[in-house]
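A.B. asks: the following block contains a protein sequence and its predicted model.
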Amino acid sequence: MASTTLDKPAPGRKPGAAARRRVSVLLPLPFPGPFDYALPDDGRLDDVRPGEVVSVPLGRRTETGVVWDRDGTLPPEFAPPPGRPVADGRLKPVIARAGLPALPAALRRFVDWVAAYTLSPPGLVLAMALRTSQSAQAAPAQGRAQGWAPADPPPAGLRDTPARRRVLDVASRDGPLGGAELARRAGVGAGVVRGLADAGALRPVTLAPAPAFAAPDPGHCPPTLGDHQAQPAQALRDLAAAGGFSVTLLEGVTGSGKTEIYMEAIAACLAKGRQALVLLPEIALSAQWTGRFARRFGAEPALWHSDLGPRLRRVTWRAVADGTARVVVGARSALFLPFAELGLVIVDEEHESAFKQEDGVTYHARDMAVVRARMDDAPAILVSATPSLETLANVGAGRYRHLVLRARHGGAGMPDVRTIDMRAHPPERGLFLSPVLAAALDETMGRGEQAMLFLNRRGYAPLTLCRTCGHRLQCPNCTAWLVEHRARRIVTCHHCGYQDPTPPACPSCKAESSLTPIGPGVERITEEARATFPDARILVMASDTLPGPAATADAVARIARREIDLVIGTQIVAKGWHFPHLTLVGVVDADLGLGGGDLRAAERTVQLLHQVAGRAGRAEAPGTVMLQSYTPEHPVMQALVLGDFENFMRQEAEQRRPGFWPPFGRLAALIVSADTPEAADATARALGEAAPHGDGVQVLGPAPAPLAILRGRHRRRLLLRTRRDIAVQPLVRQWLARVPPDRGARIDVDIDPISFL
């Protein structure tokens, strides 16, 4: 294995032996770098270039990889150690080209950068770009239709008629067309076209396949912008038109028209003939977003997310590579698509933790989107009503530009936010809605307006225990309680996916009918709402009830048609929906998320509840938000009531600054997992003893992870914290080199962790 480029001199060659041309090929597998291969002696691949997708042997099988290059673009502290060169005689030859578009240089640099930054094998990052199991297999050739063009020269003695003249005029003016389309444009029957073809006046031609995606028209339906929107919209148009790398935060209160404004940047990008990428935190949002996009541009964007079928994934991958997919909207993995001419990157709801990839290659899509824009020399726009502290720190340091929208579009006012002190206004025994909130719901629906109840907890109850012996239903694979889903009659673990039928008796003491749900989930709140408001038309919006974008689009359409009186949902309802007739939002448990030792608990809670509150009063009717809380004096609740997000984030920053917690320092988590607690403890202890030290460097742990057992594996955590001017990657790389994991143990690295479970 070696990280060589084309034509590197072959080491270990016998005197007099002819040099073999070699290339580096990166495979989408967990190897630390590319492998060297020889070009075939027959010369058929002598013109192969970096980025081309090729088939190569690996052991006894054939793999698809990419001809790789190293151009020195990585910062020195990120660069992995070089591999050892392979002797000339041991090189295996490249088999063939794979028949796929080449990966652009900017994408190859991006793959290298992400791998080095996250300390991941570059092949695993390449796998996200290549998608070998679905997208990178050679797609079957599309059938090419037959069309017709005027013969040259025209046949002698051709009978002339008005219909025939119209056909020949259209064929000359509009170029080769299929028979049916040619007849339609000329206003004649198909027999006229066939007659001209039989007479030799039309010659057959092969038509290129129609593009998979219609081209959006930047001038199709420009929006009418308010005075407060015009300046930010023009600023973003100018950035997109000028090109070049920059980062801009577009901050605006909920309902201020941020989407319409950044679509003007997309229009400017399209007018320059370049492609745009928009990242959304949830694929469920794509349904409403694509509708707004189609109204603005007259065509739908290309979608990229996990719900796409294999064929559409292949088609989209190729359309991005050949440039016919002009705008892509997708989840975080869309960052790794092979854009031919990327000119704009937008991250909507940039504060969302859903942008963090926790499995496999761990990366934050918001941060990597900025890197991708830099690699393609394109502007990046980060969009949020409640920007993350990291983004605000970059604004404060002058690294990011800042555009602010402080008013809602169309004259709508911000909702009135109130707390309900649950100590003073508790619900009835066994219920969870305060009488104050229940009365407000009844009044709102009585006026014919819509209301929403929010609880960020799926299922019926988060915990089930036995009244007789106190036994709690726990996951056999994780240190987590099983969540009851009464509608499906199961208990399940939301961490590993384990599920079982709800037991009729206590598994421990066998007592019948003794299992009692503790606490509410959305199913239990729905049960209470149905009993309290028997005539209300209720819709539950949660990942369990809305399995994909199509189901979500149907739910949103029903709400827009006013077929729903009360929406009950989890965090999916907080994500940018526009419900013009919804005037009341009730948060069942506003304190949820504030407990525990999570560094970002307060920041996340204020962001989530601010987003939920933003669903209320987005049109003419004023909105009201009611937060049920046992601690209404908490700074988070006060910030929401006062609408003072800016001051809250300033105070949050001042609390983190002294201990150089992010964004004023850097973190890297090492997670040890093993089949036995002894193996996990041994590797964790060894890591603790070999931990790096120095000025501005601190290691916390080892300690059992909050989820000490996950999917049957025992887990321990260590946390490296450094000042912001100290790169954690070389420290972690050297640290890991000193501690080989025990047999059966594994060490996972999470650079910039946001979850501490």
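C.D. replies: Thanks, I have the structure now. Numbers count the residues shown, from 1 in each chain.

A.B. asks: please count neighbours and contacts with C-alpha atoms only from this point.
C.D. replies: Fine.

A.B. asks: other SSEs contacting the helix or strand Ala265 falls within?
C.D. replies: Assessed by DSSP states H and E, Ala265 sits inside helix 258-271. Packing contacts for helix 258-271, counted by 3 or more Cα pairs under 8 Å, 6 or more residues apart in numbering; DSSP states H and E, involve helix 227-242, strand 246-252, strand 275-279, strand 342-348.

A.B. asks: which residues are contacting that helix?
C.D. replies: Contacts of helix 258-271 with the rest of the structure, by Cα atoms under 8 Å, 6 or more residues apart in numbering, involve 216-219, 223, 229, 232-234, 236-241, 250-252, 275-276, 293, 326, 343-344, 383, 405.

A.B. asks: ok now stretch 245-265, how far from the chain's centre?
C.D. replies: Averaging C-alpha coordinates over stretch 245-265 and over its chain gives two centres that are 18 Å apart (Cα atoms, centre = their mean, to the nearest Å).

A.B. asks: try this one side by side with the last:
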Amino acid sequence: MATPSRKANTGEEGTGGAGQRVSVLLPLPLEGAYDYRLPPGLVAGPGSFVEVPLGGRVSLGVIWDAAPDAAHVAERRLREVIAVKPAPPMRPALRQLVEWIAAYTLSPPGAVLRMAMSAPAALEAPAQASGWRRVRGAEARITPDRARALAALGEETLPGTEIARLAGVSLGVVRGLASVGLIEPALMPRAAAFPRPRPDFAPPVLRPEQEEAAAALREAVAARRFGVTLLQGVTGSGKTEVYLDAVAETLRQGRQALVLLPEIALSTQWLARFERRFGAPPALWHSELSSRTRRVTWRAVAEGDAPVLVGARSALFLPFPDLGLIVVDEEHETAFKQEEGVIYHARDMAVVRARLEAATCVLVSATPSLESVANAEAGRYRRLGLPVRHGGAAMAEVSAVDLRQHPPERGRFLSPPLVAAVTETLARGEQAMLFLNRRGYAPLTLCRACGHRMQCPNCTAWLVEHRAQRRLLCHHCGHTAPTPAACPECGAEHSLVPIGPGVERIQEEVAELFPEARRLVMASDTIPGPAAAAEAARQIEDREVDLIIGTQIVAKGWHFPHLTLVGVVDADLGLGGGDLRAGERTMQLLHQVAGRAGREDKPGRVMLQSFSPEHPVMQALIRDDFPGFLKAEAAQREPGHWPPYGRLAALIISSEDARAAERGARELGLAAPVGDGLQVLGPAPAPLALLRGRYRHRLLLKAARGVKVQPVLVDWLARVQLPREVRVQVDVDPVGFL
């Protein structure tokens, strides 16, 4: 039988002999590894991928570093490993990462392992195509056609169709050569899955400050030891060219590089820039890939045949055999935080993996997180800066439009000053962008007769109208319903009205105000993947678009040379709700959006529509004073020991039964830990008190920076026995509080 075994992560490679008891970690949310026996003739060591019996089925797993638990299960009761998979073993650094993340996030190690085994088909030996090769020493009288075919083959191994094409003969001639014994079947050599980027293909001419930063990164990579660098530069300052120089040095060192992007499926301009620099595209890893591409890519990474990989946060768990550089671009982005399953922050785990791999880690942003800035100020990270834009372009001028003094016309959302600015921009033949971080037509639909609001049945959230689809949609659980003709509460017909704007409603207003302008909406509804993103970028670059209306995806590093005006329709959006990081996130998002304007020789202009232009975020944006904003933010957080000057961990208690969730939260609250440097807030209903059909309550553990919260959480949870229908989700270092 299989049995859980103790953990003892040695990280040492070894070879298990036949009959040896081994621990196998399965990619399942189980408490630990299970003991099995290697049968006669089967040899495997730590890191080997194996097939094992589990209950009545066969499961994949990895021989782990845990010591077998012979004390509890007799040898005769062990089940045998079925097979060792023909794949490169999981290396010690990745096994250690799995253990580290499991311990840090309080997740079962098998649940973390599952993320590192994301392409099970890649564990099989890749198929090889067959062809023909010459039989050495064989002789026979042949026709001129056969002689040409034999000459075309030469000393290579080629498919029959290729031989026939090169020689200008039929396939029958090739078969004739085989019939007289002059050629024989042979496996074709495997072609490289990805072309190798060339580090010196087209190196850019760097400005002095770029070259200084690039030289520091090259030196760090060449040293082949762990270190973290925060690369901070204003939007358009050439940060990408600098860290691509570090990628080039990694290639010269013969090591692999990983670049994490928050929205890899939308990064068409970045990928084009990479190919221009290195003469070949990188390998990609994101959710849009087909299963075949994932299999090929995973295997290529494991065998060292993918020198550079660019991916989303899940790429952090790929099996790199010699990882020399990890770049986290836009390191401040919340997209790097995984909120479901194993809850982790890819930025922080990238630093951990770099340490385990003796690699260089580079965190890149124009608006870095306060956590990264604090680490740099404390000397844990090195800090490099690029203070000016590339090519002499000036930063855009930012101003606020006080909506109290310049309200839009009734039923509209664009103020007269912003409308006038768009009119002037389009008249000059330049492009303008209107930004509103809200998808759909309207965030709320209510009945004028009875006041009923259209709400999601599964979540504490309003249904968002998507007028183009004629549907109401919940952006949290995906619930959809057709827009009704009458109010479902009172039955009044034609009484439902939209409240507030989404990008579809702004597009409607723009169509009335600027009927001649060619418009493009950029939102996740209209730009669903790489192909759509590439086409949108092409249209804008080729000036087939005059006016862009977009959500937050327009802030993701786009470079539009002819875009000179950015209008933020609702700059106050995101500042409410009492979120600890609301101001920081709003500042980062609006700063990034503002950075789209004036990136070439023409000056840029940014207009922020706001009911609170005196807010510190608006004033910092107007003054272009991100450092000053962070200093003020730090001054607010440090006295109360809020992150990064203290620790937070959230417990989210949920159940399909509202009373069970409330009871579970109350019991955990009564068992809350006490001690120096500890404070528990709650329990309280979560802001999203109902999500995907589950009722939710939250508790927040607040601790001094020097406190290790994991042992406190383990002890706390062990003191309360909750019913099976109540689920407790642990979020160490939360970035959101919904």
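C.D. replies: Perfect, I can see it now. Small disclaimer: the values here were computed from a predicted structure and weren't measured.

A.B. asks: and the contacts of helix 258-271 of the first structure, which are buried?
C.D. replies: Burial by neighbour count, 16 or more other Cα atoms under 10 Å: within the contacts of helix 258-271 of the first structure this picks out 216, 218, 229, 232-234, 236-237, 239-241, 250-252, 275-276, 293, 326, 343-344, 383, 405.

A.B. asks: for the stretch 301-450 of the second structure, what spans make up the helices?
C.D. replies: Ranges of helices within the stretch 301-450 of the second structure are 346-357, 370-377, 416-427, based on DSSP state H, counting those that start in this stretch.

A.B. asks: for the stretch 651-757 of the first structure, that is, sorry about that
C.D. replies: With DSSP H, counting those that start in this stretch, the ranges of helices along the stretch 651-757 of the first structure come out as 677-689, 728-738.

A.B. asks: out of these, flag the one nearest Thr464 of the first structure.
C.D. replies: Using Cα to Cα as the measure, helix 677-689 is the one of the helices of the stretch 651-757 of the first structure that comes nearest Thr464 of the first structure, at 27.0 Å.

A.B. asks: give the aligned range of that closest one in the second structure.
C.D. replies: Aligned by TM-score structural alignment, helix 677-689 of the first structure falls on residues 658-670 of the second structure.

A.B. asks: average gap between that stretch and the first structure?
C.D. replies: With mean Cα distance after the TM-score superposition for the first structure, stretch 658-670 of the second structure departs from the first structure by a mean of 1.1 Å once superposed.

A.B. asks: just how off-centre is that stretch within its chain?
C.D. replies: Relative to the centre of its chain, stretch 658-670 of the second structure is centred 34 Å away, using Cα atoms, centre = their mean.

A.B. asks: check stretch 265-277 of the second structure too.
C.D. replies: The offset between the C-alpha centroid of stretch 265-277 of the second structure and the centroid of the whole chain comes to 16 Å, using Cα atoms, centre = their mean.

A.B. asks: what's the answer for stretch 180-197 of the second structure, then?
C.D. replies: Its chain's C-alpha centre and that of stretch 180-197 of the second structure lie 36 Å apart, by Cα atoms, centre = their mean.

A.B. asks: for stretch 310-322 of the first structure, same thing?
C.D. replies: Once both centres are worked out by Cα atoms, centre = their mean, stretch 310-322 of the first structure turns out to sit 18 Å from its chain's centre.

A.B. asks: let's verify the residue of the first structure positioned farthest from its centre: helix, strand, or coil?
C.D. replies: In the first structure, the greatest distance from the average C-alpha position (Cα atoms, centre = their mean) is reached by Gly157, at 64.5 Å. Secondary structure for Gly157 of the first structure, judged by DSSP: H, G, I helix; E, B strand; the rest coil, is coil.

A.B. asks: mind listing what it touches?
C.D. replies: Going by Cα under 8 Å, 6+ apart, Gly157 of the first structure touches no other residue.

A.B. asks: the same query, at a cut-off of 10 Å, please.
C.D. replies: The contact partners of Gly157 of the first structure, by Cα atoms under 10 Å, 6 or more residues apart in numbering, come to Ala199.

A.B. asks: how near is it to Asp169 of the first structure?
C.D. replies: For Gly157 of the first structure, the distance to Asp169 of the first structure under the criterion Cα to Cα, to the nearest Å works out to 18 Å.

A.B. asks: what does Thr526 of the first structure give?
C.D. replies: 66 Å.

A.B. asks: between these two, who's got more neighbours?
C.D. replies: Between Thr526 of the first structure and Asp169, counted using other Cα atoms under 10 Å, the more crowded position is Thr526 (21 against 14).
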